[in-house]
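>>> Let's see this in three dimensions:
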Amino acid sequence: MIDRVRNFINKEKMINGGETVLAGVSGGADSVCLFYILMSLSKELSFNLEVIHINHMIRKEAEGEAFFVEKLCEKYNIPFHRKDVDIPRIFRESGLSEEEAGRIERYKAFEEIADKIEKEKGTKVLIATAHNTNDQAETMLHNLFRGTKLKGLSGIKPVRKHGNHTIIRPILPLSRAEIEEYLHSIGQDFCVDQSNNTDEFTRNRIRHNILPVAEKEINKGAVRHVAEAAAFLSDIDDYIEDKARLVLNASSVTKDGELVIDLDKLQDISPFVKERLMMLALKEILPGIKDITAAHIDALIEMAENSAGTKSYDLPYKITVTRAYNKMSFCKKDKTENTGGKKEKGNYSKVRISKNELTTKGKETFDLPGLGEVRLCLFPADNTKEIPTGEYTKWLDYDKINNTMSFRTREKGDRISVSNGTKTLKKLMIDEKIPAHMREELIIFADDEEVIWIPGFRMNDKYKIGESTSQILAVEVTSLQLVKGR
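Now for the predicted structure:
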């Protein structure tokens, strides 16, 4: 097993020699295995090993796990760094999920300790994490089920940049079963996180209910095959990224924080390369754009390929993309610019629609800054028509709307009915993993304090069409300016 890891490290060019490898060790089987294998290879591959343990302060067992890792390092005289992070507090204040808050703070701590080591010892620091084959398979399936393109299917990269440092995953080729068998063979205990045995998190459901069935009833090598497919797709993804980078460099100029692409030079490139080029262009303006989705990229490609007139799109992180003739510009600026109209909460104009007025007119079309062109149409229910299921088109039971409707940003007291009861809008946004920075600017369609629909996210179950529906209100966002940032 150590030979396999050594070969993998060499194949991926993870360690050149002379570096310090800072290994994240939680005390679980994966990270303890990482610790032993790196310790075994440190002399041969000429690197110094140090360990960081992060106490997330979530579970009562956390202090014991920190003590376990510290004693393990003392036993082998390996430098030990401990970082306590109050994840429950950050979770409450940020609006992120506990899992996402933990991941973000974990990598912040890695960076902080790596910077400290580099400053004190003058050596390059590599950050090693204990991701394995099962993690790779779970990540690929998780992304596939949520909706993704090639990059999401590529799973976990063996080597990647993070801030000023490089993250390496030396035991990525090893399965969880192999890891535990190895630790048992050398008589080494490890900590068990009981939360991993529950189905509270989506990843755990894949781990407990999908992969075991696949291995038992389809192919015993299912996990390995999924991980191998992710690695193969990762190579393809790297190839496309290299091609896109070459095209971007040849077709764009950057000045004063604005990147401008000559669209005439994108005429003959592959759609796959064009998609990646758009993502790279956004990263040139603001690295780390996690909330940019396939919907955003599709909107930008549509803009690039449609030469009629001048168009502008606002994206998360206050990025604005504008097309004028054959030039497409990317820049970061305040969303309050060029929106026009009287501003209320969230820098958006509030649009009210009277029920009586809509009943008389039948149709209503208007532009809503921050969302785009919105069209409302009222018509009698017809059971022969297929109800649309698009994220930006909804048919509603008009009879259940009681008050003046409005498109607006969220307000205190907003609530929404879902299958398991009524939630506050704040709780729903957390459950839907809508990023905290988007919540104040997200446009909702409301019936007084009752949220009817969050375009791009969730509709209120109360307003769904049923057998008793007599009138249908069709609401469609026909020209997106700000699309969902999940």
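>>> Please make it C-alpha for all contacts and neighbour counts, starting now.
Noted.
>>> Give me the contact list for stretch 19-35.
The contact list for stretch 19-35 (C-alpha atoms under 8 Å, 6 or more residues apart in numbering) reads 46-54, 65-66, 68-69, 110, 114, 123-132, 170-171, 176, 179-180, 182-183, 190-193.
>>> Buried subset of the residues you listed as a PyMOL selection?
Burial among the contacts of stretch 19-35 is assessed by 16 or more other C-alpha atoms under 10 Å; the matching PyMOL selection reads:
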select buried, resi 47+48+49+50+51+52+53+54+65+66+68+69+110+114+124+125+126+127+128+129+130+131+132+170+171+176+179+180+182+183+190+191
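>>> ok, which stretches of the stretch 201-350 of the chain are strands?
For the stretch 201-350 of the chain, the strands defined by DSSP state E, counting those that start in this stretch occupy 252-255, 258-262, 311-315, 319-324, 327-332.
>>> I'd like those as a markdown table, with mean neighbour count appended.
Formatted as a markdown table, those follow (neighbours: other C-alpha atoms under 10 Å):
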| stretch | mean neighbour count |
| --- | --- |
| strand 252-255 | 13 |
| strand 258-262 | 20 |
| strand 311-315 | 20 |
| strand 319-324 | 19 |
| strand 327-332 | 20 |
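>>> and for comparison, fold this next one:
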Amino acid sequence: MLEVKVEALLKRKSTSLEGTSILVGVSGGPDSMALLHYLQENKENWGIRLTAAHVDHMFRGEQSLHDALFVKGYCDKHSIPFEMARINVPDIIKRTGKNGQAASREARYDFFGKLMGKYGFTYLALAHHADDQIETILMRLTRGSAGKGRAGIPFMRRFHSGIIIRPFLEATKEELIDYCKRKGIEPRIDPSNEKEIYSRNRFRKTVLPFLKNENPNIHAHFQRYSEDLIIDEEYLEELAAERMVTVMKSREKGKIEIDILAFLGMPMPLQRRGIQLILNYLYEETPDSLGAIHIDQVISLLNRPHPSGSLDLPGGLTVIRSYLQCIFQFGHSEKKPFRIEVWDTGKVALPNGRVILVEASGRPVAGAGPDCTYLAVSQADLPLIIRTRENGDRMSLKGMHGSRKLKDIFIDHKVPVPERESWPVVTDSRGRILWLPGLKKSAFDSSVDSEESVWRLVYSKEPTSGGHMENEK
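Coordinates of the predicted model:
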């Protein structure tokens, strides 16, 4: 019996509705009408404040408007406050390209959220039931969902300023229909529930009857699976979150960078959930097409012997691996080439956020590292040029015969691929590469005791605002 199942579920979940305020999502169908009636019957005993909310998605013209008027009439008859919205979902679909079910759900929940905030309801009560739970779990497993997504519909979850609650989650569809008959409720029937163009309807009409025939108690097994999986996932997610703090090198809106060695040092169950946590953080709205297979692809990318590679995920998220770091970001960050002419001493602020200091020097100091070079004034034809690399760039290295490609130097020093496009290259006016800041000095470096005038160039991490020249005063 429905009432017994609901009371047992609330008791098992240690949840009391007494003294609360409840907004009920009501479509006019048997599920939501049964929920509204059930709460209305217990309103006085539990001391609850009750309001019904209905959304007309405007798919079926006058027919859907009559659904709204039916719900309003019921609420008027039983003195239940009523809120409704007419939202042109077909127009939203036309403008955004979203599928009908997703657009409807978004519009509906947005309306419910506004009411929750406006009136301060404790709960938003929804009429999802045991059949919905089975269908949702099967659909998500079929689609390839990961993590808690496989668990289906939770009994409770946070929503805006309150909590979504589903008191009917252990009751079957048949029990809800029986309740409506016992209470004399004649609900509205949405004909779209019979259309097999919707995957949920196909599961409902084909798979669910088969499972019920195999085991009449299938609902209880699926609900237990859901609850066990949620508990396990929450524990593993907590462990993964603790480890990911040591793995992430940086985190900002739309971008996360991780240390690959630290990540691969985590147990595989935590690796999978660590990737899921990254995706949850970056996606404002998770694409329907995102699934467990994409987590597998990311982990495969991080385990490949090749030091670099990239992966395009749904929704425009790109995963870029370069040596021992991996960057998750939306879209490829565009690296614009730059060219800065230097005619005098001063600071050159670079687009990569670093600085090259150019100053006149007396005598070179031996032993300076790759962040500093000395160039004889007579050997460096002005203006000095600081630019991004170009195809075929080669430089003659200090202390070596011949020349090397800049590409090979970047590879030797394991410079991440995204950074190579904005790495500064210093040449003279004749195009000869004089220095690769922070990496290599050229054969033109004059780090020896000499009476000749020299330029001293220093590459530093001083924060700047972008490529320009600041003359010293």
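>>> Give me the TM-score for this pair.
Put the two chains on top of each other and the TM-score (TM-score structural alignment, normalised by the length of the second structure) is 0.63; 333 aligned residues with a C-alpha RMSD of 2.9 Å.
>>> on that earlier part again, nearest to Ala446 of the first structure, out of the strands of the stretch 201-350 of the first structure?
Minimum separation from Ala446 of the first structure across the strands of the stretch 201-350 of the first structure (C-alpha to C-alpha) falls at strand 311-315, 22.6 Å.
>>> Give me the mean deviation of that closest one from the second structure.
Once fitted to the second structure, strand 311-315 of the first structure is off its aligned match by 3.6 Å on average (mean C-alpha distance after the TM-score superposition for the first structure).
>>> Now do stretch 106-116 of the second structure: distance to the chain's middle.
22 Å (C-alpha atoms, centre = their mean, to the nearest Å).
>>> An error on my part: the question was meant for stretch 21-28 of the second structure.
Distance, stretch centre to chain centre, for stretch 21-28 of the second structure: 30 Å (C-alpha atoms, centre = their mean).
>>> What about the contacts of stretch 19-35 of the first structure, which are in helices?
65-66, 68-69, 110, 114, 176, 179-180, 182-183 (DSSP state H).
>>> Output those as JSON lines; include the columns distance to Ile353 of the first structure.
Below are these laid out as JSON lines (distance: C-alpha to C-alpha, whole Å):
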{"residue": "Glu65", "distance to Ile353 of the first structure": "57"}
{"residue": "Ala66", "distance to Ile353 of the first structure": "58"}
{"residue": "Phe68", "distance to Ile353 of the first structure": "62"}
{"residue": "Val69", "distance to Ile353 of the first structure": "61"}
{"residue": "Phe110", "distance to Ile353 of the first structure": "51"}
{"residue": "Ala114", "distance to Ile353 of the first structure": "56"}
{"residue": "Arg176", "distance to Ile353 of the first structure": "57"}
{"residue": "Ile179", "distance to Ile353 of the first structure": "61"}
{"residue": "Glu180", "distance to Ile353 of the first structure": "62"}
{"residue": "Tyr182", "distance to Ile353 of the first structure": "66"}
{"residue": "Leu183", "distance to Ile353 of the first structure": "66"}
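>>> And the strands of the stretch 201-350 of the first structure: which comes nearest Val475 of the first structure?
Here strand 311-315 is closest among the strands of the stretch 201-350 of the first structure (C-alpha to C-alpha), at 20.7 Å.
>>> can you give me the angle the closest one makes with strand 319-324?
Going by axes from the mean of the first three to the mean of the last three C-alpha atoms, to 10 degrees, strand 311-315 of the first structure is angled at 170 degrees with respect to strand 319-324.
>>> Going by neighbour count, which residues in the longest helix seen in the first structure are buried?
Determined from DSSP H, the single longest helix within the first structure is helix 222-251. Along helix 222-251 of the first structure, these residues count as buried under the neighbour rule (16+ other C-alpha under 10 Å): 222-224, 226-231, 233-234, 237, 240-241, 243-245, 247-248.
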